[in-house]
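Visitor: Can you look at this prediction? I've put the sequence above it.
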Amino acid sequence: MAFLDGCSPADSVRLCRSAGSFVEAAAQAEDYFSSDSASQSGQFFRNNRAERENRAEQVLDWCRHNQVTCLNLLDPDYPPLLLELSVPPPLLFIRGDAQLLSMPQIAIVGSRNASPGGLGNARAFAAALAASGFVITSGLALGIDGAAHDGALQTGKTIAVLGTGLDVIYPRRHDDLYRRIISQGGAVVSEFLPETPPFAGNFPRRNRIISGLSLGILVVEAALKSGSLITARYGLEQGREVFAIPGSIHSAFSKGTHQLLKQGATLVESAADIAEQLGGLLASMAPDVKTGQPPPTEAGQVLLEAMGFDPVDMDMLVQRTAMSVNTLTQELLLLELEGAIAVGQGIYQRLR
């Protein structure tokens, strides 16, 4: 059915659920697509059955040779939360530990062009939540997604959901991350057949899987037109909890998260905030992402308070602190080494 022109995932799910098996669903699909309303697709279906069966066998051979698990929505190991979707993916291709898909998951998503502070928050929240027992799920994209996967691998497991076939790593620069996820006991998942390229229309479908697998979605940073807001919207439609980290009112990367907060998302400042809301013993196990940092010097603390959480330059810091440029340079270097601030192109951003 996956090779039948005109047979959408919604058609496959509807026929499969009514028939009770994919074999019977395929027979019903032949009758349906040979009707007057779908004659062209039906002709394709009847006249190319041998070709389609050959292509399906090739995909199964590829799965066997590449240690890929293929689950259909009637498989007992199919993730139960995905079954709650109105149109769950008819097929899932999984590289790595397929059982992770049924474990409690938190999705962490956000901007591809993230700020240093956003990347740090994504890593810290992912590491803390993974240490508490949650699997961290994201989309392997640049920016927040990659940082979330990387943070989760420091303390636990992560799942990457792709908008391509499993054999198409996108973006290419995440080739090493893709392989680390698998080698460290995680999983890479796709509903798309092997060799499927990164078409733009694939990524909203990927986003609905990310939210569908998860108990909650954390949006770290997002512009108003960010794809991560699509994931959050899917999550709300699916009855999932949506969390957002607030940011500077002057940052474009905070506009999307602030919009979510206005619409009722839960404001979070630590991983414990998420674990407490999602309940159970995980709440008491979750470390706070704000702990474990060395305290700044007295001058450093004064400097942090003068910086606030909006980007500032050296001239502004001189005005606010009355410190010399030499003193400021030394303290800023110490704060950067401690991970308290990020520096880029002469602009300083407080991180904690």
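Guide: Arrived safely. Remember, predicted model here, so these are calculated numbers, not experimental data.
Visitor: can we go C-alpha only for contacts and neighbour counts from here?
Guide: Noted.
Visitor: Just list the residues touching the most centrally placed residue in the chain, thanks.
Guide: Most central residue of the chain, judged by C-alpha distance to the mean C-alpha position with Cα atoms, centre = their mean, is residue 138 at 1.8 Å. Residues in contact with residue 138 (Cα atoms under 8 Å, 6 or more residues apart in numbering) are 107, 108, 109, 145, 148, 149, 158, 159, 160, 161, 210.
Visitor: Return the distance of it relative to residue 162.
Guide: From residue 138 across to residue 162, the span is 9 Å (Cα to Cα, to the nearest Å).
Visitor: next, the one to line up against it:
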Amino acid sequence: MARDELVAWLRLLEAPRVGRDSARKLLAAFGSPHAVIAASEAARRHVVGSGAAASLAQVPGLEALVDGTWEWLAGDSQRHVITLGDPAYPALLLETADPPLLLYAQGRTELLHAPAIAIVGSRNPTPQGASNAKAFASTLSRAGLTVVSGLALGVDAAAHEGALLESAATIAVVGTGLDRVYPRQHRELAHRIAHQGLIVSEYPLGTPPLQHNFPLRNRIIAGLSRGTLVVEAALGSGSLITARLAVEAGREVFAVPGSIHAPQARGCHALIRQGAKLVETAQDILEELGCGTPAAAGGTSGAADRLADPLLEALGHDPVTLDALVARTGWPAQDLNARLLELELEGHVARLPGQLFQRVATG
């Protein structure tokens, strides 16, 4: 992209009274950012009204933003600005109701054109939920699907980690400028994604983690993907927003069921009642989407499910109390505690708040 083209795009998109809808109307009316800027204020006023039309004449901080963006692009050949009409712009995203007019990207931009699945869920998942997210992501990536998520704590991070184990890699859609990492503890993960996968944002460099930006970025997560898998989600969570946006874009929605006693499962159960497809293995998703090799998908039950351990069988897959395990197994509490500690150290059991135990799939 030439510098004068970058100036025109940033002037259009960062003008204080020109939002996404007004920018889209101006582009439809005049054909390009250059033409919008070159048009008279009176001509622009006929399209978007006086306030937006006038604000394009003077955009605070524009010169510094252009300079910073230009330096950022020059600093790494893997950094890109992708606009509507650019061959690199993802076709699936163009099919949505509100595609971003400009994307900042760092990494493997070819992933924007690869078949993808979004994996989203709770920022505070159960150990089993995080394990499920990582296992689904790894298996789906192995079958050829790029995993899209939002770099958030919990399920998002587990999904990215699982995908990075395989060749199809992952896309992180973030709610800040690409010169920021949020949350901070994901700095190392973000760097790995930038080198092995792709990070994208519609927000200009320097944009901090503003709360209202994160629900908006969810439309990009859903829009880049052929389907969205919700692993764990409480009622009212942002993951349900992503699922709704996927439905509105005509994409599939999948949900992993959980315990009826777990708050993190209620959102998934609500989605299933509303028509989302209940899935237990990655193969369920691959068959529904008609892609990948079912044999490659296998299941997500993992090594722990293959162990013929009577205590693991007694645990089942829902959180359970020690007293319930005593009743199920007939073992003394002291012996149970000792064996549970061994399984916890091996990574097969997680100890939850409230003196609960839960079996964890590890493969």
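Guide: Done, it's in. Every value quoted in this text rests on a predicted model; they were computed, and no experiment measured them.
Visitor: Mind telling me what residue 350 of structure 2 corresponds to in structure 1?
Guide: Counting by TM-score structural alignment, residue 350 of structure 2 corresponds to residue 342 in structure 1.
Visitor: And for the counterpart of residue 113 of structure 2 in structure 1, nearest residue in space, chain neighbours not counted?
Guide: Residue 113 of structure 2 maps onto residue 102 of structure 1 when the alignment is built from TM-score structural alignment. Nearest-residue entry for residue 102 of structure 1: residue 79, 5.0 Å, with adjacent residues in sequence omitted and distances by Cα to Cα, 6 or more residues apart in numbering.
Visitor: pretty sure the one you found is touching residue 101, no?
Guide: Yes. Counting by Cα atoms under 8 Å, residue 101 is a contact partner of residue 79 of structure 1 at 5.7 Å.
Visitor: more crowded one of those two?
Guide: Between residue 79 of structure 1 and residue 101, residue 101 has the larger neighbour count (other Cα atoms under 10 Å), namely 25 against 21.
Visitor: quick revisit: what sits in contact with each of residue 79 and residue 101 of structure 1?
Guide: Going by Cα under 8 Å, 6+ apart, residues that sit against residue 79 of structure 1 and also against residue 101 are residue 213.
Visitor: What's the separation between the corresponding residue of structure 2 for the residue nearest to residue 102 of structure 1 and residue 283 of structure 2?
Guide: Aligning on TM-score structural alignment places residue 79 of structure 1 opposite residue 90 in structure 2. Remark: distance between residue 90 of structure 2 and residue 283 of structure 2 (Cα to Cα) = 26 Å.
Visitor: Next: residue 314 of structure 2.
Guide: Residue 314 of structure 2 is 26 Å from residue 283 of structure 2, where distance means Cα to Cα.
Visitor: between the two, which one's more packed in?
Guide: Of the pair residue 314 of structure 2 and residue 283, residue 283 is the one with more neighbours under other Cα under 10 Å, namely 24 against 16.
Visitor: ok, and the closest non-adjacent residue to the more buried one?
Guide: Residue nearest to residue 283 of structure 2 in three dimensions, not counting chain neighbours: residue 297, with 5.0 Å by Cα to Cα, 6+ apart.
Visitor: ok, whatever residue of structure 1 lines up with that neighbour - contacts?
Guide: Alignment note (TM-score structural alignment): residue 297 of structure 2 maps to residue 286 of structure 1. For residue 286 of structure 1, the residues meeting the contact criterion (Cα under 8 Å, 6+ apart) are 128, 129, 131, 132, 271, 272, 275.
Visitor: could these go into JSON lines alongside secondary structure and distance to residue 178 of structure 1?
Guide: JSON lines is the format used below for the contacts of residue 286 of structure 1 (DSSP: H, G, I helix; E, B strand; the rest coil; distance: Cα to Cα, whole Å):
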{"residue": "128", "secondary structure": "helix", "distance to residue 178 of structure 1": "21"}
{"residue": "129", "secondary structure": "helix", "distance to residue 178 of structure 1": "20"}
{"residue": "131", "secondary structure": "helix", "distance to residue 178 of structure 1": "20"}
{"residue": "132", "secondary structure": "coil", "distance to residue 178 of structure 1": "23"}
{"residue": "271", "secondary structure": "helix", "distance to residue 178 of structure 1": "25"}
{"residue": "272", "secondary structure": "helix", "distance to residue 178 of structure 1": "28"}
{"residue": "275", "secondary structure": "helix", "distance to residue 178 of structure 1": "27"}
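Visitor: Show me which of those residues is closest to residue 8 of structure 1.
Guide: Set against residue 8 of structure 1, the nearest of the contacts of residue 286 of structure 1 by Cα to Cα is residue 129 (36.2 Å).
Visitor: you'd agree that closest one is up against residue 271?
Guide: Yes. At 6.0 Å, residue 129 of structure 1 counts as touching residue 271 under the criterion of Cα under 8 Å.
Visitor: so what sits against both of those two?
Guide: Residues touching both residue 129 of structure 1 and residue 271 comprise 286, 287, with contact defined as Cα under 8 Å, 6+ apart.
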